[in-house]
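> sequence and predicted model, in that order:
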Amino acid sequence: MGTQLKIGVLVSGSGTNLQSIIDRCEDGSIPAAISCVISNNEQAFALERARSHGIPAICLRHTEFSGRAAYDAELVRVLQAHGVELVVLAGFMRIITPGFIEAFPNAIMNIHPALLPAFPGLHAQRQALDYGVKVTGCTVHFVDAGTDTGPIIMQATVPVEQEDTEETLSARIRMEEHRIFPEAIRLFAERRLKIEGRKVNRLL
């Protein structure tokens, strides 16, 4: 096996997607290793998940910086210091700046709980319920300067049940997130993703 891809994960909350990625790295199904986990929230359980697996867990509070650009510059510095080649946004509740994106061109992935381009931004599950769609899902995409507008890598569909609440729908979407996010990272690690315009093609 060649050199393992080094991943940096940014997360603000409990880190269930982080856990699915850790598990797949540890069982060898993703040829990658998580070099660091960074959160802007010192209470994030994701940091505890990282520590329990021996992964460097770092809290960078955005409130301690003069603005978004200064905060993102420090994020980039820490990620680069850990040799990170792919940045994974696993529930990171901040919009990242163009400077951050330029530091990791075509190497930042995000998961969104809707079938983009439908329902971008916050509360995607609530948006889907309010709109009355019959099918929603989740999307793994590369990050660009827009909000949830980058090239789509992978999607999974989830039917909307008549009795669904935001919580029940979110739970079923999350199960699909835990399946496709590690898969997208695996394809990246195996150098099997090629961006051509807005399309991400999978190489055999």
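Happy to help now that I have it.
> when you work out contacts or count neighbours from here on, use the C-alpha atoms and nothing else.
Fine.
> look through the protein and tell me its longest helix.
As assigned by DSSP state H, the longest helix anywhere in the chain is helix 166-189.
> show residues contacting it.
With C-alpha atoms under 8 Å, 6 or more residues apart in numbering as the contact definition, helix 166-189 has outside contacts at 4-5, 16-17, 20-21, 24, 29-32, 111, 113, 125-126, 129, 137-140, 153-156, 158, 160, 193, 202.
> can you give me the helices in this structure?
Going by DSSP H, the chain shows helices at 16-26, 45-52, 68-81, 98-103, 124-131, 166-189.
> do you know which of those lies nearest Pro117?
helix 124-131 (11.0 Å; C-alpha to C-alpha).
> give me the contacts around that closest one.
So helix 124-131 is contacted by Pro113, Ala114, Phe119, Thr136, Val160, Thr165, Glu166, Leu169, Ser170 (C-alpha under 8 Å, 6+ apart).
> now for those residues, which pair is the farthest apart?
Farthest pair in these, by C-alpha to C-alpha: Phe119 and Thr165, 16.5 Å.
> and stretch 190-199, how far from the chain's centre?
17 Å (C-alpha atoms, centre = their mean, to the nearest Å).
> what's the answer for stretch 9-27, then?
Worked out by C-alpha atoms, centre = their mean, stretch 9-27 lies 9 Å from the chain centre.
> give the buried residues for it.
9-22, 24-25 (16 or more other C-alpha atoms under 10 Å).
> what's around the closest residue to Ile55 other than its chain neighbours, how many residues?
Spatial nearest neighbour of Ile55, excluding adjacent residues (C-alpha to C-alpha, 6 or more residues apart in numbering): Cys36 at 5.9 Å. Counted with other C-alpha atoms under 10 Å, the neighbours of Cys36 add up to 25.
> and the gap between Cys36 and Cys138?
The spacing between Cys36 and Cys138, counted by C-alpha to C-alpha, to the nearest Å, is 25 Å.
> next up, a second structure to put side by side with the first:
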Amino acid sequence: MSKIKAAIFASGTGSNFEAIMETEHLACDIALLVCDQSSAGVIAKADKYGIPAFVFDAKQFPDKTAYEKAIIDRLEESEVSWIFLAGYMRIAGPTLLNRYEGRIVNIHPSLLPAFPGMDAIGQAYRAGVKTTGVTVHFIDEGIDTGPIIAQEEVAILQDDTEESLTKRVHKVEHQLYPKVINQLLQTK
């Protein structure tokens, strides 16, 4: 039996991409990287693992519908049935959401619903809360509002800097995301 094929969408360095790729016995084959930043570090990581990358510039399309249709064409060519967002800095629109309904998952560096959107770790650090964490959730049309799949807390220590907190949050992300991917796909 062939494995489920998935795509990872990322816009940055690709640390979660790499954590997923390094997972032993991953319940899917990563068939494609989708990236909206031509200079993103994740592209070199995809190349290292032999994963084809679809890199696009949203400005080259008339609107979100057009670039999402181009993405869907590439996903379908690669027979992708699940999408895992890993630092993808665009909000998915209805074209993508409707085509992959219930099969687009995101990881976010806070305990949602607290600190949605950009700079969640910095928001939590500056707010002076005692804990933050990581959330894996399905996406919907909102910003970090979809149904929560799993969460893991990360304590904010008295001597933490934003940088030390970020490192600890990323470590949890790199362990939690592959585990949740496997749990989701093994029940499908």
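Thanks, I have the structure now. These numbers come from a predicted model, not from an experiment.
> any chance you could compute the TM-score here?
Remark: TM-score between the superposed chains equals 0.96 [TM-score structural alignment, normalised by the length of the second structure]; 188 aligned residues with a C-alpha RMSD of 1.1 Å.
> re earlier: contact partners for the residue nearest to Ile55 of the first structure?
Ile7, Gly8, Val9, Ile55, Pro56, Ala57, Ile58, Leu79, His82.
> what does the last one correspond to in the second structure?
Think His82 of the first structure. Under the alignment (TM-score structural alignment), His82 of the first structure maps onto Ser78 of the second structure.
> count the neighbours of the residue nearest to that match when sequence neighbours are not counted for me.
Using C-alpha to C-alpha, 6+ apart and skipping residues adjacent in sequence, the residue nearest Ser78 of the second structure is Ala31, 6.2 Å away. Ala31 of the second structure: 20 surrounding residues under other C-alpha under 10 Å.
> the first structure: which residue goes with Ala31 of the second structure?
Under TM-score structural alignment, Ala31 of the second structure pairs with Ser35 in the first structure.
> its match and Leu5 touch, don't they?
No. With contact defined as C-alpha atoms under 8 Å, Ser35 of the first structure and Leu5 do not form a contacting pair (9.3 Å).
> picking that back up, tell me the one of the buried residues of stretch 9-27 of the first structure nearest Gly99 of the first structure?
Scanning the buried residues of stretch 9-27 of the first structure for proximity to Gly99 of the first structure, where the rule is C-alpha to C-alpha, the winner is Leu10, at 16.1 Å.
> contact partners for that closest one?
Val37, Ile38, Ser39, Val87, Val88, Leu89, Ala90, Gly91, Phe92.
> show me which of those are buried.
If we count by 16+ other C-alpha under 10 Å, these have these buried: Val37, Ile38, Ser39, Val87, Val88, Leu89, Ala90, Gly91, Phe92.
> got JSON lines for the residues you listed, with distance to Glu183 of the first structure too?
Output for those, formatted as JSON lines (distance: C-alpha to C-alpha, whole Å):
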{"residue": "Val37", "distance to Glu183 of the first structure": "19"}
{"residue": "Ile38", "distance to Glu183 of the first structure": "22"}
{"residue": "Ser39", "distance to Glu183 of the first structure": "23"}
{"residue": "Val87", "distance to Glu183 of the first structure": "15"}
{"residue": "Val88", "distance to Glu183 of the first structure": "13"}
{"residue": "Leu89", "distance to Glu183 of the first structure": "15"}
{"residue": "Ala90", "distance to Glu183 of the first structure": "14"}
{"residue": "Gly91", "distance to Glu183 of the first structure": "17"}
{"residue": "Phe92", "distance to Glu183 of the first structure": "19"}
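> how many neighbours does Lys130 of the second structure have?
With other C-alpha under 10 Å as criterion, Lys130 of the second structure counts 12.
> now check the first structure for the residue matching it.
Aligned partner of Lys130 of the second structure by TM-score structural alignment: Lys134.
> which residue packs closest to its match, ignoring adjacent ones?
Closest to Lys134 of the first structure by C-alpha to C-alpha, 6+ apart is Val160, at 5.0 Å.
> what is the burial count for the corresponding residue of the second structure for the one you found?
Superposed on the second structure with TM-score structural alignment, Val160 of the first structure falls opposite Ile156. For Ile156 of the second structure, the count of nearby residues is 21 (other C-alpha under 10 Å).
> wouldn't Ile156 of the second structure be in contact with Ser110 here?
No. Contact criterion C-alpha under 8 Å: Ile156 of the second structure and Ser110 do not qualify, at 11.6 Å.
> now do the shared contacts for these two.
Joint contacts of Ile156 of the second structure and Ser110 (C-alpha under 8 Å, 6+ apart) are Thr132.
> the match of His82 of the first structure against Ile30, yeah?
No. If you go by C-alpha under 8 Å, Ser78 of the second structure and Ile30 don't touch, sitting 9.7 Å apart.
> more neighbours: which of the two?
Taking other C-alpha under 10 Å, Ser78 of the second structure and Ile30 do not tie; Ile30 has more neighbours (26 against 16).
> and the closest residue to Ala19 of the second structure other than its chain neighbours, how many neighbours does it have?
Among residues not flanking Ala19 of the second structure along the chain, His174 sits closest, at 5.3 Å (C-alpha to C-alpha, 6+ apart). Using other C-alpha under 10 Å, His174 of the second structure has 19 neighbouring residues.
> alright, I will stop here.
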